[in-house]
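Q: Provided below are the primary sequence and the corresponding predicted coordinates.
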Amino acid sequence: MLDQLEDLELTGRTDWLAVPLPTTRRQAVGEAVRAARAEVAWQLGLLPAPVSAREEAERLGQAAKMAAAWPSAISLRPASEAEILWIYGHSARRGVTEPLLPEGGKAHTVRGRGRGVAALGQVLLSEGSVASAEGERPAKLRSAGQVFGRRWLQSTTEWGTSYQAMLALAEMPESFLFPGSEYLVDLDGFPYPVDWVVRLDVTDGASAEAKSRRQARELANQYNEYAEETAGVPAAVDKSAAGLDEYRERLTASATEVEVRAMVALCVWGSTPDEAEQRATELAGHFATSEYVFARPRGEMENLWYGMLPGARTPKVMAQYAQYLLARDFAMAGPFSAGGLGGESGPLYGLQLAGGGLRPVFVDWARGLRDNVSPSIACVGEVGAGKSFALKAAMYLVLAAGRMLGKPRSRGRAIVVDRTPQQEWVRFARACPGKTDVIGAVFDSLAVGERTLATRLLPLVERGTLLLADRGFPSFALFTAATARGAELLWRVSASFTLPVEKVLADGTYLSHLNGPRGSGVTVRVVEYTVDTADEDTGEIVSSELFCLITTLLDPETAPAAELAELYARRWTSETIYRSIKVEQRGGRTATLRSNSPDMVAQELWAMLCV
């Protein structure tokens, strides 16, 4: 399994929030000068100037104040240095085998000279190029359109080459239906991973309202321009005016309302250009049905790639596709969520195929007992989809967990209600490690007799089992059917049974036979006894009624009569269980089952049997 995981592109959704720290005009000018110097130094092969300890302390203080002011309803934590390095490194290595995340918590020894980012390596970006095989001449292009039709980015690093396709959100529906308009949530529904970034520029309500007034004046001027037109004012102008009026009304309805300028970009990738192209086309086509238009501008793949990096300037192409929304509209269209199976610990249970690519599923089935929660699992699928296999794998992991040599009862335990006609869970349980106890139970309406119900339990009887039964069950048909399963029988019979003495054995028991149809019969051994008890008040010895048992164990030496009588007495423990279910678990003699339908009654009874 570990060898297979090494060859798979395992993914996991992590959401990052990058917020620019406040910068004064003087600081902005200074940073621009330092950036220019760093660019010149880079061209000359020199290291950039280090970040001073004073500036680093100042920025860390600003970040701490910003984190303290963040709403407590949203749980955030600072990204580690290793995670920040991974964000930039992952952008260049999408789709290839990535190195392990560097260990965090180690203090850096060289400040700001780029030594800490050495793990990033170098990346070669080439928009629309296709790498040719070694020694092979590049294929000639038939037309210039083939060059401009390559809307992907080839990223080459020491870890391999990947092809990435960028998409920008160009249009959104005029109105939103919530729920149903959450396009970011849909990204986790694809069978491959999708990276996304949303650049936000938030404007206060007063400034946004002033801008909307200017737009209203411009629309009013358009009415004057069409005053002499015989066709009148176009419908689009009336529609824009009505929409602007609603926008201004909502903008001024609350003093806390803001305008959000959102710039959304997506990225999919593949090991070949065709794979990246196919995923990008599928992604754009999926959202086109909901009036979300994702554009793939030619010649702008590299700019969009830089636009998805935190700290980089917003490229012009992203600004061109900016969407202006009120906070409520942005919240309805842009909520995001992440879903996953399993937890952070436990054995490897399987792979999550849907929800953004392959993800390992780790499940610790004993966690619910430690954390006082229910580790529930539901397997839903078509016939043959593997539901039984998944449940059996979970059961095996439970039985295998916690076992320690020399410590009995340290193995995990599982209770299974097997309602399959073939008793497949019974066979699986007997093949699992450890001890397996199979308890059969059947129930039906009052119109179904006990002997009929007992016949349904016979498939659970194994060869070599000693099967006990009360005097209401014996019949020739049921007796012979049970012996055909290879079991040994010890059944009590009523006085209505005629058992002629054929041979008296040494221990006082005797051989007889049960009569069947058409002169058939079966030889049995008869054990008769009474139970003597002392009266609590008088101390007088009182004998019970005569107990008559028939058994297929014919040899008195291997099955002494006293042991058989003692074994039959243990059958009364089942009556104690029946009383517990009927009275104690149900809530008393006068209580009834909570369920109101036959199927739910059966479910409630199975639950009682499992307790």
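A: Ah, there it is. Numbers count the residues shown, from 1 in each chain.
Q: Going by C-alpha atoms from here, please, whenever you check contacts or count neighbours.
A: OK.
Q: ok, how many other residues are close to W425?
A: 16 (other C-alpha atoms under 10 Å).
Q: Just give the closest residue to it, not the sequence neighbours.
A: Leaving aside its chain neighbours, W425 sits nearest to D418 (5.8 Å; criterion: C-alpha to C-alpha, 6 or more residues apart in numbering).
Q: A312 too?
A: Among residues not flanking A312 along the chain, Y306 sits closest, at 6.5 Å (C-alpha to C-alpha, 6+ apart).
Q: How many residues are close by that neighbour?
A: By the criterion of other C-alpha under 10 Å, Y306 has 15 neighbours.
Q: Would you agree A338 is in contact with D188?
A: Yes - counting by C-alpha atoms under 8 Å, D188 is a contact partner of A338 at 7.2 Å.
Q: between the two, who's got more neighbours?
A: Taking neighbours as other C-alpha under 10 Å, A338 and D188 compare with D188 leading, 22 against 14.
Q: Are we agreed that T452 is in a helix?
A: Yes - counting by DSSP: H, G, I helix; E, B strand; the rest coil, T452 is part of a helix.
Q: What distance do you get for it to K582?
A: According to C-alpha to C-alpha, to the nearest Å, T452 and K582 sit 21 Å apart.
Q: A further structure is provided below for comparison with the first:
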Amino acid sequence: MEHPIQNLCGHLLFSRDGTVWATWRLQGQAYGRRAVAEKEQIRVLHQMLYRSLGGESLHLGFEVDTDPVQVIRDMLRGLNHPLEELPEWAAEVEATTERLETDLPLSERTYWLSVPLRNSGASRLSEPLRAGTTSLLNKLGAPRGVPATAILADRLQQAAEIQALIPGPFNARPATAAETVWLYRHAQTRGLGQHDTWLPPAPSTDELKAAADMTEHELAAVQHMASPGRIGRLILDEAAVSDVPADGWRKGFRARLRRLLPSQRKVLKIVDTDDDTLVSYQSLAVLAGTPTAGAVFPGTEWLGKAEDSGVPVDWAVRMRNTAREEVLSRNQRAVKNLNDQYMQREGEISTGSHELDTVAAALTEYQALLAKDKLEVELQTITFFATSAATREQALINGATLARFYNAFGHPLERPLGEQQDAWWAMLPGTAWPKKFNDLTQISLSEGFSAAVPNVSSALGDGRGALWAVNETTLATSVVMVDLFATILANFSAAVAVAGELGSGKSYALKSLAGALVDRGARLVSIDRSSTGEYVPFGRSLGSCTVAAVLDNLDAGVYLEWSLDPLRMFPGDEGSRLAQRLLTPLLSIVPDSDVELALTYTTDPAYRAKHDIDSLQTLTEHLLDPARHDLPGANELGRKLRGLRTKSYARVLFDQTLPALDLWSSRALIFTTHGLQLPTRAELLNEHLFRKMDPEKHFGRAMYALLMSLARAVAFADPDELVFFVCDECHHITASIEGEQELEIFVREGRKVGAAAGLGSQDCENDFGSPTLRGLIPYRLVMRLTDENLARKALEWIGLEPTQEHLDEITGDLSPRDPADPDGKVDPERRGEGIFRDSYRRIGRVRILGPALEARRIAYSTTPRASSSKLLKQPTSPSTAAATPPATRPATRSDATRPATSALEPGTRTGRTTSRVTPPSTTSPSTTSPSTTSPSTTSPATPIRRPQRTSTASTGTAAAVLDKPTRVRNQAQAADVTAAAAPEASSAPGAALPPSRRKKASPRRSAAPTSTSHQPEGEPQDRDEDQG
């Protein structure tokens, strides 16, 4: 069968019956998780669209698989450096390509509007005549003709007038000829997965600007060059009668008879004559009714919820717009007819006029609605749905599933028998009004039909940059990309905050974003106070990392390697300022005192240069030598510094053997602060508590202020370079007044200098600072919070009403523990779930992906591994020994002294139990060889195929470092991060989705998952704090 397209010129379609159609692509409106008032605004926006379209129109909502190539293009957009200079990002992009092609099916819904342009005046005769002549010439083999330039210019003017009436938020863009061809090709290949036609890329901004600057005649001339494309000839097989039974014609006779049943004939087989291997089976349905009792908005979005049906579905609405005056005139005639019927039934006794009363009430209400709004119009709509599959059976199942879905809330669907082909054609532009389905026409006002809210979008993120998560707001999953630098360039704040309880995946989410930003050329600064030093292996996996410890952390294998003496790090004025800010609160120096004046004077760059003072150590020696100065208060200041120097925790400031930290030597800078004590807010606000505060807390308070200043120094150094400052468990920053002020300054002024902050904690109200600071964070992610009070705060912070439904989702449906799992772990398919609000204030449900490279996923995860530590052997207690039968009593130290000819020789039978007692020297855990149990000597994991990195990412394990009394450098850490974490490779974080086309339902969905992806369960259950 031949398609109705005769010519394609840009977004104009010249059909064979003489009509000209103009097609636009519309932008879906963010709708899902919004307040009722915002939803009402979007409904009104749809109402305005329908009122603006006089006459006939075709509205399309086609679901399309996302082209992996387009995702890769978006990941490569916005780079500030050539890709050759970013090998880490190139490796991640390459791994993402494989992930998209195999494990991450994505789709989106595209919206289109096609309007037949009216033939007025002479064109009513000339257009059909021209179309007939062209068709005849084509059949005779004459060269294909194109419309004249004057005709094109007139039609473009008509289309421009219609486009001007479309409400601006829909961002109507004229479709290209290639996109019109895609609409037809997609309709032919529905349900064929990778064989479906990819949607052509949209025109670039430059191309759109160039087209906008053209005159009508220039644009018409250019449109002549647009190819109509090759759609091909089709075979439409109603009920798929051409299918040969699997057992042949004779043996498959019964199966063939079953296919004659009406329920088995509601399918359409589509074959391209040029490639008969690509066969699409489709089941078409038409809306047959709406709820008679009506519905309350919101809650009536029956067309916008098509994705929730669980099957891939396209829809089309054939619409006719009738003016209010014509409808009122027609209704007046209906009232007269109704009065006549009342008179005719006046003598009836049994039924009387009950039916007429119902009709009269409906007509009265209809008239009242038209009367109250002079802009109201009547809409006659026929709504079509198309489900598809690669097999006949699955197409029928999908069609029945869709029908059950809509029947469940009062919108019955009719799957026309013998008219599947007609329904298929009715869903394409260029075809005539489907008169066969006039009996299924639904009549409503624009106010009523707009409540269906069809043109909605669940898109989240920035559309380019780092691939951070998958959007699971609907069953049609899509990608969530974040580009903080682009947000900054758009003059908006780029702060990110993640709220979630321990183990919810909060830290993993921050690491995933930070790692991607560093790979794209940004710098990273992080303060890590965890006992395990979780950000150390993460930072070293990035290839270029400096770890600066404030205190030795034996558990994490992190030692003092760098001095944080501000006078050594910054020889000039910056060093003086930082030294004064550090020492004033640390030494409890009173402002305007002699001690304060001495500090100011002796840290001045000129004074330091004159007296060879280049560190806090030499400053202390200078102050303690009265022969070198006669400053009032200098001696007291020197004694205070000498007292501080004797403290073991102050070594990071006074140890001259430590090299001064170079803040710019690596792209990742990690400060570890485990063991550093901090004051509480109560201790800072209450004078009597402040005076009794431990000196270590004074030191911790001052050091955190210094670290924040260092982070700001790095971030504010170069406005053209993005710096991402990660403050996980940020309550240790915002607990102090100074820390909160520093963080607020960072967020407030970061936009001007290309700096962004990433915060993480459990309590978004108390831990993310003041209301002003919380309000300056545009990117907000809420992960699992099982405490209802914390969940309520998080909902209000993210912009959702704390309804019971939302509370249940946050507390029980975000990465819930799997009761079927013997260990009570979270289903791998559900790890990393959260509610995300992007910088456009759109809100949706997401699942954090993590990096595509397996080695990175292992390094980012902090889920505790199974314990392999040695069990301390204890003697058996007397009570246990008395209650334990001799044959099963465990061996004790006294067993080692028993003679070899014990009553329990190996293999000796005792009653029904045969027991073998092995000498403790071979079985006791306390004597087990370290080579078999130590995590540091575990065999390396299978090598990961990836490009060669510019620098090796390695970490040291605690077991390896404990044998070294001296300090070790980052570059000398022994165990590679992939080898250290190799035992957990099978449970490493990842983001593989099921290989099927759609996201399979987990406990919150309708079906079980079909694959086992590797993704982090989230954050470990650490003894002290969240290890994310």
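A: That came in fine, so what should we check first? Just so it is clear, the model here is predicted, and its values are computed rather than measured.
Q: Which element, helix or strand, includes the residue nearest to A312 of structure 1?
A: Per DSSP states H and E, Y306 of structure 1 falls inside helix 301-307.
Q: Show residues contacting that helix.
A: Contact with helix 301-307 of structure 1 is made by 91, 125-127, 151-153, 165-166, 168, 265, 312-315, 317-318, as judged by C-alpha atoms under 8 Å, 6 or more residues apart in numbering.
Q: thinking again about what came up before, looking at T452 and K582 of structure 1, which one has more neighbours?
A: Neighbour totals were compared for T452 of structure 1 and K582, and K582 leads with 18 against 13 (other C-alpha under 10 Å).
Q: Burial check on the residue nearest to W425 of structure 1, number of neighbours?
A: Neighbour tally, D418 of structure 1, other C-alpha under 10 Å: 14.
Q: I figured it hits R427, correct?
A: No - using C-alpha under 8 Å, D418 of structure 1 makes no contact with R427, being 10.3 Å away.
Q: Could you give the residue range in structure 1 aligned to the host helix or strand of S931 of structure 2?
A: Using DSSP H and E, S931 of structure 2 sits in helix 930-933. Alignment note (TM-score structural alignment): helix 930-933 of structure 2 is unmatched in structure 1.
Q: what's the matching range in structure 1 for the next helix or strand after that helix?
A: Sequence order places helix 958-961 as the next helix or strand after helix 930-933 of structure 2, per DSSP H and E. Alignment note (TM-score structural alignment): helix 958-961 of structure 2 is unmatched in structure 1.
Q: Mind jotting down where the helices sit in the stretch 1-150 of structure 1?
A: Assigned helices in the stretch 1-150 of structure 1, in chain order: 2-6, 25-43, 53-68, 81-92, 145-148 (criterion: DSSP state H, counting those that start in this stretch).
Q: By how much does the fourth one deviate from structure 2 on average?
A: What that stands for is helix 81-92 of structure 1. Its aligned residues in structure 2 lie a mean 1.7 Å from helix 81-92 of structure 1 after superposition (mean C-alpha distance after the TM-score superposition for structure 1).
Q: now do the first one
A: Compared with structure 2 after fitting, helix 2-6 of structure 1 has a mean deviation of 3.9 Å; criterion: mean C-alpha distance after the TM-score superposition for structure 1.
Q: Flag every buried residue along that helix.
A: Neighbour-count burial for helix 2-6 of structure 1, counted by 16 or more other C-alpha atoms under 10 Å, picks out no residue.
Q: ok, back up a step: between the helices of the stretch 1-150 of structure 1, which gets nearest to L457 of structure 1?
A: Nearest of the helices of the stretch 1-150 of structure 1 to L457 of structure 1, taken as C-alpha to C-alpha: helix 2-6 at 43.1 Å.
Q: elements contacting the longest helix anywhere in structure 1?
A: Taking DSSP state H as the criterion, structure 1 has its longest helix at helix 205-225. Helices and strands touching helix 205-225 of structure 1, by 3 or more C-alpha pairs under 8 Å, 6 or more residues apart in numbering; DSSP states H and E, are helix 235-251, strand 258-270.
Q: Great, nothing more from me.
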